[in-house]
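[1] All I have is the shape, not the residue letters:
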């Protein structure tokens, strides 16, 4: 449901720089609109076939290398898994300085990945998996401040080891440990960053160790944390405001039976209401991770961000209600953090459909100032960014099956599964088409239980698993957001797509595959014009910049769970391309 909360009735144009003059890549997504678009044209349809590596930087740290580099004034800034940071000469790859992170705890959420830094005010800002906000001098790498925002293990309830015997001996892993993955946003003297891990909870490992694509099990009970976004003073690191995803009042919402765009939810709201009194404090561990960097409209003073799934994940009876403001696109006041409006894509989620992809801003239909959100459910939603009004919903990006049908004892096959359609990798937009990496696949959601034993009640949980006979593949899909959200073209990839997309004024779209290929597509048709094997899976977004009249293209090559499961290792390389001189 869309709700407008106290937004002043002012509509001003979003300031957009002249793209043709851009050479730097000064922020995640290129600028605060999050469009992942560059006006550079040296590498174009006619020249891309000659693209080749100009230099390669090896970090020495292998793993989930998901960061998008930042380039400012001839220096390239890059974070690695394990939260190390390097500053490189963007023309030659020469190391200018490095920062080696020393975590204060190894109790973090998930793989130790980091998705990028922010550069402003002569500082490099990084938010770390062990819950710290760090500022480094951009010229020397010296630590200017190091603030602990949260201890990942604070507020844990029962540990994974304490549950193993209760779930029939099945190995249990994970917990709701808070830390940071997203690249910070620096605006108006503030550093904006939000936590992940809030809605993760505990889950039962599958045979592959619980890697993505394997079983994720939501266990009933208080296994979650409150997600939050906070603003910190860009000079000192002191906290200025904090917004919690799960409110203490009104978390239950209206017990709606349809989504805001009219899709039936198949909910047993009578059972939820009956359970409400016994679970009135569920918001305290209600989840709502924040996966990616917000977009920002300076004319309205509003931040736009997507929120994650409620906790306990995939099991809804102990969290009755709509579980506000999880699974939402929200707008917050930059100065106070107060909620201005929200649109909940999936009330009372039981499928893992986080609003994970970073929203992006653009000039919408009929002159509207729009914000778009690509969803795991399989649509791109377009809203008026002043009040959240839904302007349009795109055509489905994939074949949907049993959408919003709840888990069952017999097993419910639902498509898409919890990895998407569209997960956290960013969408590129060139002023006409939005380019998204779409994962096609189904998941079986099964409600299971462990009988009551001495001193403990029955434990219920939802298991996720494969869906035999259902297709599984990825497409790069272009969606026309100027004509009702129609699909312009869609091409199937050779392996699973990850990392997001980059569009350029050279008529190109760059997209990474988890088998290690970086691909260049014709933006008008989807035709593959160039491919390069980077040596390890691409799991972060590419970017581009120019120095001394030469355009460069950079992408991290670090591998992924897909490459590991397929027998391939991880990598540690930043690969930088250019045309021959």
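    Yep, that arrived. Values in this document were obtained by computation on a predicted structure and should not be read as measured data.
[2] C-alpha only now, for contacts and for neighbours.
    Fine.
[3] ok, the nearest residue to residue 332 once chain neighbours are set aside to residue 407 distance?
    Excluding the flanking residues, the one nearest residue 332 by Cα to Cα, 6 or more residues apart in numbering is residue 339, at 4.6 Å. Note on residue 339: its distance to residue 407, by Cα to Cα, to the nearest Å, is 32 Å.
[4] swap in residue 91?
    Counting by Cα to Cα - residue 91 and residue 407 are separated by 53 Å.
[5] neighbour-wise, which of these two wins?
    Taking other Cα atoms under 10 Å, residue 91 and residue 407 do not tie; residue 407 has more neighbours (23 against 19).
[6] Next one: the more buried one from residue 352, what distance?
    Distance from residue 407 to residue 352, counting by Cα to Cα: 12 Å.
[7] And residue 290, by the same measure?
    13 Å.
[8] ditto for residue 363
    Taking Cα to Cα, one finds residue 363 at 30 Å from residue 352.
[9] if you go through the stretch 101-250 of the chain in chain order, where are the helices?
    Counting by DSSP state H, counting those that start in this stretch, one finds helices in the stretch 101-250 of the chain at the ranges 160-163.
[10] circling back: between residue 290 and residue 352, who's got more neighbours?
    Higher neighbour count among residue 290 and residue 352: residue 290, with 32 against 23, using other Cα under 10 Å.
[11] hmm, back to that, how many other residues sit next to the residue nearest to residue 332?
    For residue 339, using other Cα under 10 Å, the count is 22.
[12] contacting residues for it?
    Neighbouring residues of residue 339 by Cα atoms under 8 Å, 6 or more residues apart in numbering: 5, 330, 331, 332, 333.
[13] here comes the other one, which I'd like you to weigh against the first:
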């Protein structure tokens, strides 16, 4: 391990060493120089509906395609226009994580598309011809795949890149950030942001605000202490870092009421891109679960700022306000997923809300300036860990602020030697897979998992200092074991759904059950919602009824959200696909056992 860390330290400057990162260009038709991505363009991304300029489409996180060429009336004639195979699926022989899955959202600008594979290779693709997809260049970060795959807690993933001036800002699994010239694919600079030697990895697309690129690490399951860090894009240097768990002497550290400094390995990772309100000058990020996941007895107290919404000043990283969804979480209900900003009438008053489809089974709304709680409404069929949410505080009704160890509803909390059965299941009502907000219908559309989990908490002991480094323990530090079959109570059958939610009230409007899990959605002004699943089905749904209008099977699992853009007046819907089908998918459709791990980007049009 020492030799690998030394090798990495030698790559922290400009990418001058040949093995550090390689840009490969391909012969293509010459084109005029690309426009710079200015701060003004990023602020006004909705004014460019032909482009998809942010990870979440705009700073507000709407993931909405304001294009009307593809409609509910004509989507049945949608066809595959182009596809392209990425190179990142080469197995890392001998590693714990040997292959990738694609979870990214493409960025589209003026007919060019920027995508990443799971290891962090960055590709520029030319769609201008309307006949095919052509590679322009590829930037390969040349990471040590065996090592990085071993360090990664939860898969070889990369959710995308960002644009700034004439650069594409990207990350790699091994903790590096890159500024890559948009025209040539050459690396302008790279820096090490996360430290994989202590189990930190990077999987989230950076959020660019002004001249800062902001990102946080994955790794709570290996016992990291989470943080959010800004990089000055002009210099490639760190601008600020804010830890998501307070240190000794800082406000909030008292919520870690153990005698052995569990806060040092307490989790609260950040692995999904945040949102930003330029008027309030606040950005909104969700934090991950406490560590260990299930054994709350190891870490008594509310465990701030795990499972929380943080509103921060992007210039300084200072936390302006916060809200914790599930204190002393024993269910793995991390809340890293998107926090969507919506201006809407609530009870006859226009409100600027930050909303969140939470893993714990509720759809929340808050005033995004003050943090005032507005509503929380259940959206999965079954929630058993609490009987609801307090309408004044926003806290679970089963929450007791006077105890360090939350009991929640009887029988729901896993304890050491005691089975806990809780709904939603451990993957949550919704995990990281993004929802979408239709600005035309004023509706939030979200996928959901309908089910329950049963676990026993497991005391895995205290790790002196930081957990990472030696990686003698190759399994997750999750503090859980499966409930013995002899003691496990019957669980509700797991199902999957797509839901329409009303951001005025938080209420569920429509629920339509699905064959399997949908991995993120995009709504369009044409009245269509798109999403894909691990069976390889890419589908279009009627935004008013959620009935299925069209399906195309791509022949490989989909675990990424779609997006839409236009080139020369022609609307496309794009989806990345790659990975493997799980046991649940093989039970539904046996042919998925023959899916070969692959990395494709598919483009559909009329």
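    Done, it's in. Keep in mind it's a predicted model, so treat the numbers as computed, not measured.
[14] And the TM-score between these chains?
    TM-score for the superposed chains, counting by TM-score structural alignment, normalised by the length of structure 1: 0.81, backed by 491 aligned residues with a Cα RMSD of 2.2 Å.
[15] Which residue ranges of the stretch 151-300 of structure 2 form strands?
    162-164, 167-171, 176-181, 187-192, 207-209, 212-215, 227-232, 237-243, 275-277, 282-286 (DSSP state E, counting those that start in this stretch).
[16] One more: the stretch 501-606 of structure 2?
    Listed from the start of the chain, the stretch 501-606 of structure 2 has strands (DSSP E, counting those that start in this stretch) covering 508-514, 518-524, 528-533, 537-542, 548-553, 563-567, 570-577, 600-605.
[17] Tally up the residues packed near the residue opposite residue 280 of structure 2 in structure 1 once aligned, please.
    Under the alignment (TM-score structural alignment), residue 280 of structure 2 maps onto residue 300 of structure 1. Number of residues near residue 300 of structure 1 (other Cα under 10 Å) recorded here: 19.
[18] Check the one 4 residues further on too.
    Burial of residue 304 of structure 1, expressed as a neighbour count using other Cα under 10 Å, amounts to 26.
[19] Contact partners for it?
    Residue 304 of structure 1 touches 294, 295, 296, 329, 330, 331, 332, 359, 371, counting by Cα under 8 Å, 6+ apart.
[20] mind redoing it with 6 Å?
    Residues near residue 304 of structure 1 by Cα atoms under 6 Å, 6 or more residues apart in numbering: 294, 295, 330, 331.
[21] cool, and residue 426 of structure 2?
    Neighbour list for residue 426 of structure 2: 332, 453 [criterion: Cα under 6 Å, 6+ apart].
[22] same thing with residue 231 of structure 2?
    Counting by Cα under 6 Å, 6+ apart, residue 231 of structure 2 has contacts 212, 213, 237, 238, 239.
[23] what separates the third one from residue 191 of structure 2, distance-wise?
    This means residue 237 of structure 2. Taking Cα to Cα, one finds residue 237 of structure 2 at 8 Å from residue 191 of structure 2.
[24] repeat for the first one
    When distance is defined by Cα to Cα, residue 212 of structure 2 is 14 Å away from residue 191 of structure 2.
[25] what does the fourth one give?
    Taking Cα to Cα as the criterion, residue 238 of structure 2 is separated from residue 191 of structure 2 by 9 Å.
[26] Ok, residue 537 of structure 2 next?
    38 Å.
[27] Also residue 345 of structure 2?
    Per Cα to Cα, residue 345 of structure 2 is found 44 Å from residue 191 of structure 2.
[28] In terms of neighbours, single out the busier of those two.
    Comparing residue 345 of structure 2 with residue 191 by other Cα under 10 Å, the one with more neighbours is residue 191, at 21 against 14.
[29] so the more buried one touches residue 177, yeah?
    Yes. Contact criterion Cα atoms under 6 Å: residue 191 of structure 2 and residue 177 qualify, at 5.5 Å.
[30] quick one: what's aligned to residue 373 of structure 1 in structure 2?
    Structural alignment (TM-score structural alignment) places residue 373 of structure 1 against residue 356 in structure 2.
[31] Enumerate every residue touching its match.
    Under the criterion of Cα under 6 Å, 6+ apart, the contact list for residue 356 of structure 2 reads 339, 363, 364.
[32] among the residues you listed, which are in strands?
    Judged by DSSP state E, these include 363, 364 as members of strands.
[33] Neighbour count and distance to residue 53 of structure 2 added to the contacts of residue 356 of structure 2, as a markdown table?
    Shown next, in a markdown table, are these (neighbours: other Cα atoms under 10 Å; distance: Cα to Cα, whole Å):
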| residue | neighbour count | distance to residue 53 of structure 2 |
| --- | --- | --- |
| 339 | 31 | 18 |
| 363 | 25 | 27 |
| 364 | 25 | 27 |
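[34] aligned partner of residue 108 of structure 2 in structure 1?
    In structure 1, the residue matched to residue 108 of structure 2 (TM-score structural alignment) is residue 71.
[35] Which residue, other than its chain neighbours, is closest to its match?
    Spatially, and ignoring its direct neighbours in sequence, residue 71 of structure 1 is nearest to residue 25 (4.9 Å; Cα to Cα, 6+ apart).
[36] Please say which position in structure 2 the one you found maps to.
    Under the alignment (TM-score structural alignment), residue 25 of structure 1 maps onto residue 52 of structure 2.
[37] Show me the residue at the heart of structure 1, geometrically.
    A centroid search over structure 1 (Cα atoms, centre = their mean) returns residue 424, at 2.7 Å, as the residue closest to the centre.
[38] hang on, isn't that residue packed against residue 359?
    No. Contact criterion Cα under 6 Å: residue 424 of structure 1 and residue 359 do not qualify, at 10.0 Å.
[39] For residue 561 of structure 1, which residues are in contact?
    Neighbouring residues of residue 561 of structure 1 by Cα under 6 Å, 6+ apart: there are none.
[40] actually residue 362 of structure 2, not the one I typed
    For residue 362 of structure 2, the contact set (Cα under 6 Å, 6+ apart) comprises 376, 377, 378, 379.
[41] Of those residues, which ones are shared with structure 1?
    When you map these onto structure 1 and apply both residues aligned by TM-score structural alignment, their matches' Cα atoms under 6 Å, the shared contacts are 377, 379.
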